[in-house]
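A.B. asks: I would like to see how this sequence folds:
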Amino acid sequence: MIQQVAPVNLVICSGEPAGIGPEISLAAALAFLERQPAANITILGDPSLFMGLQSPSSPNPHLSITPVSLVAPVKLGHLDPSNAQYVLDILNIATKGCLEGRFDAMVTAPLQKSVINDGTQAQQGFFTGHTEYLAKLCHQDHVVMMLCANIPAGFLNL
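C.D. replies: The predicted structure is shown next:
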């Protein structure tokens, strides 16, 4: 008997808005959909960040951008601590979606730790990175980060 496997639902956090995050988020989503066309991918970010970037020749019903509003206008290459909360909001939304079962997995683009610390230290405390932040959101003490390339699949049991 062949068991049907449901398409994977991924969420991509677009990372630092003034850096390469939005561009590589979209590029990664499009590349993944070429190999896994039944997957559903949601990119979290301000839609203005994706204008003018590569896009498929026709709209893809399996790719969406869920709007998360920037706090301050973005100038590429100029980091602004005013948008630190925006970056954390994206991580928060993605984490909540994973915990609630709306997404099967989260992919994160690069962010700038020092900008988050400069912009949110009073509210959040010291930001050491994705891994520790996600552990805190998930109320976990023991965490491990996995970084890999060129593997067809990865499995994680929590």
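A.B. asks: make it CA atoms for all contacts and neighbour counts henceforth
C.D. replies: Noted.
A.B. asks: gap between the two ends of stretch 151-158?
C.D. replies: In stretch 151-158, first residue to last residue: 20 Å (Cα to Cα, to the nearest Å).
A.B. asks: How far away from the center of its chain is it?
C.D. replies: On the basis of Cα atoms, centre = their mean, to the nearest Å, stretch 151-158 sits 17 Å off its chain's mean C-alpha point.
A.B. asks: Please generate a structure for the following sequence too, so the two can be compared:
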Amino acid sequence: MGNAVVALALSVGDPSGIGPEIAIAAFLARGAAGLPPFYLLADPVLIASRARHLGVSLPMVETTPAQAAQVFAQALPIVPLAARSIDSPGRPDPANAAGTIEAIDRAVADCLVGDAAAVVTCPIAKKPLYDAGFRFPGHTEYLAHLAARHSGVEAMPVMMLAGPDLRTVPVTIHIALAEVPKALTIDLIVATARITAADLASRFGIARPRLAIAGLNPHAGEGGTMGLEDERIVRPAVDMLRAEGIDAFGPLPADTLFHARARAGYDVALCMYHDQALIPAKALAFDEAVNVTLGLPFIRTSPDHGTAFDIAGKGVARPDSLMAALRLARQLADTNTKAVAA
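C.D. replies: Here you go, the predicted model:
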């Protein structure tokens, strides 16, 4: 494509959620928000229907990934899906599962062949997908499956929440709190930290990332008086990382890890469980935080919220997190391109 701009691929997510309308809102705000060119993988009939439902005038055009950037200033580029979608805001329907999955599949395929600069995903809901036969735990695991299917190399995806003032990575993610101590291992912490450090260097342009490692227990176990996991699992993992030359330190008490002075001392906080990472990230930047998947052979970002079926179709969904995800995806793609060229 020479010097032509390669657009971002945006998958529509669950059509019954707010994905279609935040995509529309982001496009309509593209100039004022400084958004990079993107194209939407969706059923054009659905998008036109949702725009009418919301009472907005939406210029849109069916196009190809290669042509998307050229038409972005005038109209929303839509790369049409083969699957049709039912426009039922707030009422998830398993009949929409085929389109939801097709959009993700094609976004990843476009990115891997260079037709898209990065993958940005609108939120999906698991139940309608499960009802239609989908058997992956969630979005991230499915993306790892697609990466392996296309490249033949198994990927370990790492979830990172990135906001203006804080980046956090949960080492364990969607498991019950009671299961965390059993799932947490030295190897898991080390592998997660390695991927995090590598992607912060190659995609975020941080030459020597500083990794703050949170303890599992209150006060990071306080020398073993509040649980032994921090001394037996977390500390040995930190020692291994430091021996490899990774600037990691901890275990640190999580209750003092996220205030402004503490945040100035690290580039990312590795947390031992889901809420330990997501509560501070969302508290500091609920409308601006972005979900970034590290460890994949392509760049993927997503808004840090769900399908919001309760407000779908009401015209009140804010596109802020999606716009932040689009801007960050472009930034990461540009940084990654420079790193590869160097």
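A.B. asks: Do a quick rundown of the helices in the stretch 51-200 of structure 2.
C.D. replies: In the stretch 51-200 of structure 2, the helices defined using DSSP state H, counting those that start in this stretch lie at 65-71, 97-112, 126-131, 139-151, 180-183, 186-202.
A.B. asks: Now do the contacts for Gln54 of structure 1.
C.D. replies: Residues in contact with Gln54 of structure 1 (Cα atoms under 8 Å, 6 or more residues apart in numbering) are Leu26, Ala27.
A.B. asks: let's see it at 10 Å
C.D. replies: Neighbouring residues of Gln54 of structure 1 by Cα atoms under 10 Å, 6 or more residues apart in numbering: Glu23, Leu26, Ala27, Leu30.
A.B. asks: among the residues you listed, who's most crowded?
C.D. replies: Of all the contacts of Gln54 of structure 1, Leu26 has the most neighbours under the rule other Cα atoms under 10 Å, reaching 23 neighbours.
A.B. asks: check which helix or strand covers that one.
C.D. replies: Assessed by DSSP states H and E, Leu26 of structure 1 sits inside helix 21-35.
A.B. asks: If you tally nearby residues, what's the number for the corresponding residue of structure 1 for Tyr142 of structure 2?
C.D. replies: The equivalent of Tyr142 of structure 2 in structure 1 is Tyr133 (alignment by TM-score structural alignment). Neighbourhood size, Tyr133 of structure 1 [other Cα under 10 Å]: 17.
A.B. asks: got the contact list for Tyr133 of structure 1?
C.D. replies: Tyr133 of structure 1 sits next to Leu88, Leu91, Asn92, Gln124, Phe126, Phe127, His139 when contact means Cα under 10 Å, 6+ apart.
A.B. asks: Drop anything exposed from the residues you listed.
C.D. replies: Leu88, Leu91, Asn92, Phe127 (16 or more other Cα atoms under 10 Å).
A.B. asks: Can you find the partner of the first one in structure 2?
C.D. replies: Alignment note (TM-score structural alignment): Leu88 of structure 1 maps to Ile101 of structure 2.
A.B. asks: I'd say that match and Pro123 touch.
C.D. replies: No - assessed by Cα atoms under 10 Å, Ile101 of structure 2 is found out of contact with Pro123, at 11.7 Å.
A.B. asks: which of the buried ones among the contacts of Tyr133 of structure 1 sit farthest apart?
C.D. replies: Asn92 and Phe127 (13.8 Å; Cα to Cα).
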